[in-house]
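**Q** here is my input; please provide its structure:
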Amino acid sequence: MRVALAEDGALFREGLLMLLEAAGHEVVAVAAGGDELISLLATTPADVAILDIRMPPEPDGGLITAERLRGKYPEMGLLFLSHYAESHYLMRILEIGTDSIGYRLKERVGSVEVLSDTLGRIADGEIVIEPVLAKRLVERPRGQKKDEIAALSEREVDVLRLMAEGRSNNGIASQLVVTPKAIEKNIANIFVKLNLHTDTSEHHRRVLAVLTYLRSQRDGS
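**A** Just a heads-up that it's a prediction; the model follows:
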């Protein structure tokens, strides 16, 4: 696929460029900051843009750049990279969009396989969230009162954690070694317990389920 890259750290930028080329992707634009990347993409189309969250324009140039890119090129996928798994970053990212978007730690995309899997899922329209952050989303904050989250069974929490990573029903079933039918039932139960109405699409309800946990963690901290 055609990939654009914005990263102000020269060493990491060059390493990522090598990984992308080794994976067979066409790197169509490389920049050290958001403004430069937007200028390059004005004449060069890309399927996915990889953005460092903390880059020029400061302080969180990746988020600012993404908002501009999503407005100009709504079909373009966005992958945010950071050294930090921060809930407030994820909240802002999900406000930018809930389709073809991802948030991963830099240290976790250091192989061709992981990077290609992440980009492929984003290109397919999925949300890809760093697993360590996805796990944190579904952990009940210490001292939190009984609520919708506490009403979920242990298996439903496991299913939601994998949903938060952006995995499909079949992918969740494979991870938990159960049938896809069982996962469909778990997800239906999650939607009911979180009061997610059936008048919205399943994809939208999946996103709302993750947001419910994220907001609960933020409010309970």
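**Q** from now on I want contacts and neighbour counts done on CA atoms only, so please keep to that.
**A** Noted.
**Q** pick out the residue closest to the middle of this protein.
**A** Among the residues of the chain, residue 102 comes closest to the average C-alpha position under C-alpha atoms, centre = their mean, at 2.7 Å.
**Q** mind giving me the packing neighbours of the longest helix anywhere in the chain?
**A** Longest helix in the chain by number of residues (criterion: DSSP state H): helix 202-220. In terms of contacts (3 or more C-alpha pairs under 8 Å, 6 or more residues apart in numbering; DSSP states H and E), helix 202-220 is packed against helix 87-96, helix 131-137, helix 154-164, helix 180-193.
**Q** distance between the helix or strand containing residue 175 and the chain's centre?
**A** Assigned by DSSP states H and E, residue 175 falls within helix 169-176. With C-alpha atoms, centre = their mean, to the nearest Å as the basis, helix 169-176 stands 18 Å off its chain's centre.
**Q** confirm the residue nearest to the centre of the chain sits in a strand?
**A** Yes - checked against DSSP: H, G, I helix; E, B strand; the rest coil, residue 102 lies within a strand.
**Q** gap between it and residue 61?
**A** Using C-alpha to C-alpha, to the nearest Å, residue 102 is found at 16 Å from residue 61.
**Q** swap in residue 177?
**A** 41 Å.
**Q** looking at those two, which is more packed in?
**A** The neighbour comparison of residue 177 against residue 61 (other C-alpha atoms under 10 Å) goes to residue 61, with 21 against 9.
**Q** what's the neighbour count on residue 59?
**A** 11.
**Q** next: residue 60.
**A** Count around residue 60 with other C-alpha under 10 Å applied: 15.
**Q** so it touches residue 67, yeah?
**A** No - using C-alpha atoms under 8 Å, residue 60 is not in contact with residue 67, being 11.5 Å away.
**Q** quick one on the thing from earlier: other SSEs contacting the helix holding residue 175?
**A** helix 154-164, helix 180-193.
**Q** let's go with 7 Å and repeat that
**A** Helix 169-176 sits against helix 180-193, with contacts defined as 3 or more C-alpha pairs under 7 Å, 6 or more residues apart in numbering; DSSP states H and E.
**Q** please give me the structure for this one as well, since I'd like to look at both together:
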Amino acid sequence: MADDGALFREGLQLLLSAAGHKVVGCVEDGDRLLEMLARTRVDVAIMDIRMPPGADGGLQTAQRVREKYPDIGLLLLSQHAEAHYLFRLLEIGTERIGYRLKDQVAGVAVLADTLVRIAAGEIVIEPVLAANLVDRPSPPVRSLLADLTEQERAVLRLMAEGRSNTGIATEVFLSVKTVEKRIASIFTKLNLPAESAAHHRRVLAVLAYMRSNQTAD
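**A** You can find the predicted model right below:
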């Protein structure tokens, strides 16, 4: 774990321990995190987006960690849900990676769920940010959204959070088979061809909205 706030580091370490995770080290910046990872293998590295070195050292560090240790999960924490941070995060990767608000991981259950999902290979996006991006698209994609049913929009929102099909089924009280059908319908309406499946079509579906929002801004 890397965060330049000593109190937050200590508090998060207590939460991690309470959730049954082993914390192998806590440091205050990205350079020291890289030094630690060179000596110790971990499942997930947690870091603050705004920490040394630089104003967004966490993102820089995450990029370096992903390049050197592609199998390590990455959890980026921030005080605020910023879309531009999310866009940069998605450039680093769309698997074994997450972006959550600090005050939303202040509970053992949420923190444990986030880490387990990242370690399992999922992408975990702060629900508030995911909902804003999906529910308030820029004008060029409004016609695409208009084609989605309310149920499909609900599924897309959960996809934006990085939920698996099983996780989505649990959230919306449907069978996995029904969720798969709705996701297939979403892909069709968003004109995502079957050959793009290898590139994680569920992420591509959400990125279509995110990138359009970024362009509009």
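**Q** got JSON lines for the helices and strands packed on helix 202-220 of the first structure, with distance to residue 78 of the first structure too?
**A** As requested, these are exported to JSON lines (distance: least, C-alpha to C-alpha, whole Å):
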{"stretch": "helix 87-96", "distance to residue 78 of the first structure": "10"}
{"stretch": "helix 131-137", "distance to residue 78 of the first structure": "17"}
{"stretch": "helix 154-164", "distance to residue 78 of the first structure": "17"}
{"stretch": "helix 180-193", "distance to residue 78 of the first structure": "26"}
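**Q** of those helices, which is nearest residue 205 of the first structure?
**A** For residue 205 of the first structure, the closest of these is helix 180-193, at 7.1 Å, according to C-alpha to C-alpha.
**Q** angle of the closest one against helix 169-176?
**A** Helix 180-193 of the first structure runs at 100 degrees relative to helix 169-176, counting by axes from the mean of the first three to the mean of the last three C-alpha atoms, to 10 degrees.
**Q** packing partners of helix 180-193 of the first structure?
**A** Helix 180-193 of the first structure sits against helix 169-176, with contacts defined as 3+ C-alpha pairs under 7 Å, 6+ apart.
**Q** superposed on the second structure, where does the helix it packs on end up, distance-wise?
**A** On superposition with the second structure, the mean distance recorded for helix 169-176 of the first structure (mean C-alpha distance after the TM-score superposition for the first structure) is 1.7 Å.
**Q** what residues in the second structure pair up with that helix?
**A** Mapping helix 169-176 of the first structure onto the second structure (TM-score structural alignment) gives residues 165-172.
**Q** and the matching stretch, what's buried?
**A** Residues 165, 167, 168, 169 are the ones in stretch 165-172 of the second structure that count as buried (16 or more other C-alpha atoms under 10 Å).
**Q** what comes into contact with it?
**A** Stretch 165-172 of the second structure is contacted from outside by 155, 158, 175, 176, 179, 180, using C-alpha atoms under 7 Å, 6 or more residues apart in numbering.
**Q** from residue 79 of the second structure, how far off is residue 95 of the second structure?
**A** For residue 95 of the second structure, the distance to residue 79 of the second structure (C-alpha to C-alpha) stands at 23 Å.
**Q** who has more neighbours out of those two?
**A** Using other C-alpha under 10 Å, the more surrounded residue of residue 95 of the second structure and residue 79 is residue 95, with 22 against 13.
**Q** residue 116 of the first structure maps to what in the second structure?
**A** Under the alignment by TM-score structural alignment, residue 116 of the first structure pairs with residue 112 in the second structure.
**Q** count of residues packed around its match?
**A** 18.
**Q** list the contacts of it.
**A** residue 19.
**Q** what about it, which SS state?
**A** Classification of residue 112 of the second structure using three-state DSSP returns helix.
**Q** quick one: it and residue 89 of the second structure, what's the gap?
**A** Counting by C-alpha to C-alpha, the gap from residue 112 of the second structure to residue 89 of the second structure is 21 Å.
**Q** what's the answer for residue 71 of the second structure, then?
**A** Computed as C-alpha to C-alpha, the residue 71 of the second structure to residue 89 of the second structure distance reads 16 Å.
**Q** ok, now residue 106 of the second structure?
**A** Distance, residue 106 of the second structure to residue 89 of the second structure, by C-alpha to C-alpha: 22 Å.
**Q** buried sites along the helix or strand that contains residue 117 of the second structure?
**A** Using DSSP H and E, the element containing residue 117 of the second structure is helix 108-119. Burial within helix 108-119 of the second structure, assessed by neighbour count using 16+ other C-alpha under 10 Å, is assigned to 108, 111, 112, 114, 115, 117, 118, 119.
**Q** ok, stretch 177-185 of the second structure next?
**A** For stretch 177-185 of the second structure, burial by neighbour count (16+ other C-alpha under 10 Å) applies to 179, 180, 182, 183, 184.
**Q** same question for stretch 5-19 of the second structure.
**A** Neighbour-count burial for stretch 5-19 of the second structure flags 9, 12, 13, 15, 16, 19 (criterion: 16+ other C-alpha under 10 Å).
**Q** now do the contacts for the counterpart of residue 216 of the first structure in the second structure.
**A** In the second structure, the residue matched to residue 216 of the first structure (TM-score structural alignment) is residue 212. Residues in contact with residue 212 of the second structure (C-alpha under 7 Å, 6+ apart) are residue 138.
**Q** if we use 8 Å, what do you get?
**A** Contact analysis of residue 212 of the second structure by C-alpha atoms under 8 Å, 6 or more residues apart in numbering lists 137, 138, 140, 141.
**Q** hang on, the first one packs against residue 215?
**A** No - at 10.8 Å, residue 137 of the second structure does not count as touching residue 215 under the criterion of C-alpha under 8 Å.
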